[in-house]
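Student: My questions concern the predicted model and sequence given below.
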Amino acid sequence: MADSTTMTIRLDEALKSRLSALARTMQRSKSFLAAEALRDYVELNEWQLQELETAVKEADADDFASTDQIRSVLSKWGLDGD
């Protein structure tokens, strides 16, 4: 298991109660569930930001699909490319 550290966060009472109930039902600690949720959030947002950065670099380099490539994809989906 990786080293861990402590972090304090503020939650509204309703969310804290929901987390507590979920932890009991899942037989996990609130800390475990919170860490898992934060890990998922960070991974998702890192991925999205990386994809955006890549897209901006491609756009800056004028790396766009050609008209024929777009028509091909639209045709594959049964859509009109015009």
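Tutor: Arrived safely.
Student: Please make it C-alpha for all contacts and neighbour counts, starting now.
Tutor: Noted.
Student: Report all helices and strands that the longest helix anywhere in the chain contacts.
Tutor: Using DSSP state H to assign secondary structure, the helix with the most residues in the chain is helix 30-60. For helix 30-60, the packing partners by 3 or more Cα pairs under 8 Å, 6 or more residues apart in numbering; DSSP states H and E come out as helix 13-26.
Student: Other residues contacting the helix it packs on?
Tutor: With contacts defined as Cα atoms under 8 Å, 6 or more residues apart in numbering, helix 13-26 is touched by 29, 30, 33.
Student: quick one: the longest helix of the chain to helix 13-26, angle?
Tutor: Using axes from the mean of the first three to the mean of the last three Cα atoms, to 10 degrees, the direction of helix 30-60 lies 110 degrees away from that of helix 13-26.
Student: try it against this one:
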Amino acid sequence: MSVMSLRIPDEIANTLANLAKATGRSKSYLAVDALREYLAREAWQIEELQQAVKEADAGDFATSDEVRAIADKWNTNAR
């Protein structure tokens, strides 16, 4: 396991300490858990964007009828 040192604002440090105390978890555990979730979410978003660019480059777009059907669905649900 790697060790990393970083500076965090006092506000975040205080929130982390309070959460650690309230949950019985270590600050390190909570920080790693938060970082893990953030990285997974960001990686997912990047993958989705890269796939969308590939589809756009291939000319894979929704037809006018498909766009209209989705718009109609949302407009009907909004009423």
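Tutor: Here it is on my side, so go on. Here the structure is a predicted model, which is why all the values come from computation and not from measurement.
Student: sorry, back to before: start and end residues in the second structure for the longest helix of the first structure, please.
Tutor: Residues 27-57 of the second structure are the counterpart of helix 30-60 of the first structure, counting by TM-score structural alignment.
Student: what distance separates that stretch from the centre of its chain?
Tutor: When distances are taken as Cα atoms, centre = their mean, to the nearest Å, stretch 27-57 of the second structure is centred 6 Å away from the chain's centroid.
Student: average distance between the longest helix of the first structure and the second structure?
Tutor: Superposing on the second structure and averaging over aligned pairs (mean Cα distance after the TM-score superposition for the first structure), helix 30-60 of the first structure comes out at 0.4 Å.
Student: buried sites along the helix or strand just after that helix?
Tutor: Of the helices and strands lying after helix 30-60 of the first structure in sequence (DSSP states H and E), the nearest is helix 67-76. Using 16 or more other Cα atoms under 10 Å as the burial criterion, the residues of helix 67-76 of the first structure that qualify are residue 71.
Student: how far apart are helix 67-76 of the first structure and its match in the second structure?
Tutor: Relative to the second structure, helix 67-76 of the first structure is 1.5 Å off (mean Cα distance after the TM-score superposition for the first structure).
Student: got the buried residues for stretch 21-30 of the second structure?
Tutor: Of the residues in stretch 21-30 of the second structure, those buried under the neighbour-count criterion (16+ other Cα under 10 Å) are 27, 30.
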